[in-house]
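Visitor: No sequence on hand, only this structure:
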């Protein structure tokens, strides 16, 4: 495929997604559908980054994966709005599409991006078997859902039977097929994570920074996913109001990280815009996550402790809350400084050593009088902290 054809195809797919994203809320307003179905616009990150990557690097499979996933999301959401009125013409076929397109726009980036990111190629030919497992998992899920007899599992104002349902198969073959697809997809997902880990270990320089961006957003997205899993495990179907707030926050955090954070990280990595800021981003994430956890724990602990101490003297808890707030505010700066030093010492040792070296050189600079010795010390400091390929020191000659 030539560069001109690839660019035309990439931006045509992007235009198709934009048309679907515009048509969906219009159809929601006309048909009085569910407003949440108009959230197809959140996939604009996948479509835009996919078009940029595919038009600039046509041989990179990452861009085409993002574009196909975005267009499938747009079609799936439009069909879900259309089928909400089952009396419309072609509603059965729209519902049929809506029943299985989920496995295209969700599984494509989830299963295959990790295998080919960032170069668009697999680690080696042996990983083709993993791609085959993933394709088989997606195909099994689609076949098990698209040809299952009976009523479609979709949201509509009345039940809609599957127009392509195949009955008369031995036992519950469709359920077994879908279960096998889920198992194969789970195996591909695990192997994709292993591929990212191996690529991170083997890569150097620019590619290592690219993989670090991708791994960073995936690890951050695991936090709300684990929270949702724990809430579901603890509360089950009867979620109390306190945990319901946590569940909503975790759910929307996961949506934002996957639909906006993931394509942003991919775009930064492949298009190399502010690529080397990943170390700063990871550093800030570790510092402020630990700081939030520390201050939150200190606040809750102090509120409970002060309420126990002040309860005989005061009837309300306003004094305990006020004192705890002031204590946490006073603790913010020293806690952030200590946590920053701890993170630098544990995870960014090179930065920590460079800071100590510069501080020691500043002390030595006040006491050094010999220009030659000072020049040698300066070159040693630059060599240890900046690590340049070549270095020379120019001194102004005295008149």
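Guide: Ah, there it is. Bear in mind the structure is a predicted one, so any value in this text is a computation, not a measurement.
Visitor: From here on, just use CA atoms for contacts and neighbour counts.
Guide: OK.
Visitor: buried ones in stretch 341-352?
Guide: By 16 or more other Cα atoms under 10 Å, the buried positions in stretch 341-352 come out as 343, 344, 352.
Visitor: next, the one to line up against it:
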């Protein structure tokens, strides 16, 4: 039965069994070499120590991955590659001991032949497949399967060619290994084929890494950087061979690779690998560039400055390199930093790219743009209104929050995840984030306004449809039957006029009453659409009439209501008149019903807009009961918001402001 990581007892037992087999081979090979008395010089010269070291390091690292990520084939590939080298080291040790002990030539040749080819099989399959499948065990593109198939199918060619690069240790002895038979004259063709195939495989591996880095998440990119960090010593050792260092250093440097792979697969968040890779790439490129430039310039100037090149050439080269070192370092530093840290050293460019994403797909795409621009593992934009605006990545470490302020108030926040190993953002990151906060706050404020506008439109449409439904229902249930009855009575009067005028006169009286009722129903419907007092008395007259009706409470106690306003109001838009009337009457009614007040002041002023304020001197019934706005307060606030105004209500005071422009 599998656990949540995919571990089973069988897989765990197989992992430990393979590790035990590799350690047993390394131990036996080391013992055999020590017993045979092989000189220390030959141990390094013929890569015996390297085979045993690889046979130990790779299985151990592969076991760690296989135990923590059993579904990931990377761990099993490391173990398989290490087993190939472990058996090669074992075969060398046993062959050396067999020569000393006098074993049969057949057994010695078979042992060295198999041992000679096991590490080649491991390198040709497991080692190459590991780069294609790193780090999750899947290809980034199914079209690259041809490269894996070509590598596996061509393994016999690898065995035939690499097997002939003999150690030289057992030449002329009974332990001389045999090779795969190849027809005469085919070896040059096979070597050309091997060269072409190796170039294609390297190109495919490079393509895989580029695809993963470009398409992958921030987590995948950090893992790839760990792999690159593990390969840097290997690349450096190859460079050293060009200057005459022995190839043994190349073999030793391969031991850094499995450690980097374990960290990448199991603990990639251990530290920010970008720092290591950026500095290594920078100074490695500077070193190579300086050496190449020095050698080229010395050669050129010695030819140019004949006959005294030994004096002028080196001096001029030194001056030229000194002048060009700092510009070259800055250029390389910017290139490396842009690759690993994005555009954080160019805040304008970073904000410009994020702004393009903001203008194209909206604020929901900003987190992804921030993460990609600064190579951050996590980013989230949140609005203070409670409506989430999106996130990108996984917050698997410390975070930093940047408040988004607009017009003196905080409208949201930008939360970014820090890179592994960082406890606070770098100054370059902070510069980009602070520069981004200004347009992002404006965009977030505009988004909130747009959302509020949409909600307001939806409420207006809903209210309009509800009002239409009410009018239709009133017309159908009230006015409609009344008019239909009047029509029937009119028909009856017409039929009775010829022979029963007295009866017809009675029906006309009833018809008159029916029509009067219909007129009253029409007036009721009209009054429901707009208060009739506004049309008859105007806003101030309607409010004074309402104040007079509320001057006495139901229990008979008086209530003094004073209306303070200009003597004459300018012509107001119809919507503003209705909203002001509804808000004022609701506030006056609340004061009369719920406040123990003796005086209520209603004040109206006209300036940039219509300002309306209702204050009373009452106190609540229970001082300890918290004040909570009810349905009436909410209705007043919604009426003001529909016109783009505001309404603030508290204990004993309601203040509303309604704009006058564009609402008529």
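Guide: Cool, the structure landed. It should be emphasised that the depicted structure is a prediction, and the values quoted were computed from it without experimental measurement.
Visitor: quick one: which of the buried residues of stretch 341-352 of structure 1 sit in helices?
Guide: 343, 344, 352 (DSSP state H).
Visitor: so who does the last one touch?
Guide: Taking Cα atoms under 8 Å, 6 or more residues apart in numbering, we find residue 352 of structure 1 in contact with 341, 344, 345.
Visitor: State the three-state secondary structure for residue 658 of structure 2.
Guide: strand (DSSP: H, G, I helix; E, B strand; the rest coil).
Visitor: Would you agree it is in contact with residue 605?
Guide: No: look at residue 658 of structure 2 against residue 605 with Cα atoms under 8 Å: they stay out of range, at 10.7 Å.
Visitor: out of the two, which sits in the more crowded spot?
Guide: Neighbours per residue (other Cα atoms under 10 Å) separate residue 658 of structure 2 from residue 605, with residue 658 holding more: 26 against 15.
Visitor: ok, so what distance separates the counterpart of residue 255 of structure 1 in structure 2 from residue 56 of structure 2?
Guide: When structure 2 is aligned by TM-score structural alignment, the residue opposite residue 255 of structure 1 is residue 251. Counting by Cα to Cα, to the nearest Å, the separation of residue 251 of structure 2 from residue 56 of structure 2 is 14 Å.
Visitor: what does stretch 155-167 of structure 2 contact?
Guide: 46, 116-117, 120-121, 124-125, 179-182, 187, 190-191, 194.
Visitor: Could you tell me which of these belong to helices?
Guide: Going by DSSP H, the helices hold 116, 117, 120, 121, 187, 190, 191, 194 from those.
Visitor: distance between the helix or strand hosting residue 274 of structure 2 and the chain's centre?
Guide: According to DSSP states H and E, residue 274 of structure 2 maps onto helix 273-304. Distance, stretch centre to chain centre, for helix 273-304 of structure 2: 37 Å (Cα atoms, centre = their mean, to the nearest Å).
Visitor: longest helix anywhere in structure 2?
Guide: Max-length helix for structure 2 by DSSP H is helix 427-474.
Visitor: what's the distance between it and the middle of its chain?
Guide: On Cα atoms, centre = their mean, the centre of helix 427-474 of structure 2 falls 24 Å from the chain's centre.
Visitor: just stretch 35-53 of structure 2 next, same as before
Guide: That offset, for stretch 35-53 of structure 2, works out to 51 Å (Cα atoms, centre = their mean).
Visitor: for stretch 250-268 of structure 1, same thing?
Guide: 4 Å.
Visitor: buried ones in it?
Guide: For stretch 250-268 of structure 1, by 16+ other Cα under 10 Å, it's 250-251, 253-255, 257-268.
Visitor: Look at it and report the distance between its end residues.
Guide: 25 Å.
Visitor: same check, this time on stretch 137-147 of structure 2
Guide: End-to-end distance (Cα to Cα), stretch 137-147 of structure 2: 15 Å.
Visitor: counterpart of it in structure 1, which residues?
Guide: Against structure 1, stretch 137-147 of structure 2 falls on residues 120-130 (TM-score structural alignment).
Visitor: Show me the helices in the stretch 101-250 of structure 1, by range?
Guide: Listed in chain order, the helices found in the stretch 101-250 of structure 1 under DSSP state H, counting those that start in this stretch are 102-105, 107, 113-116, 128-146, 173-202, 205-235, 241-256.
Visitor: which bit of structure 2 covers the first one?
Guide: Which is helix 102-105 of structure 1. On structure 2, the counterpart of helix 102-105 of structure 1 by TM-score structural alignment is residues 119-122.
Visitor: So what touches that stretch?
Guide: For stretch 119-122 of structure 2, the surrounding residues in contact (Cα under 8 Å, 6+ apart) are 80-85, 87-88, 155, 158-159, 162-163.
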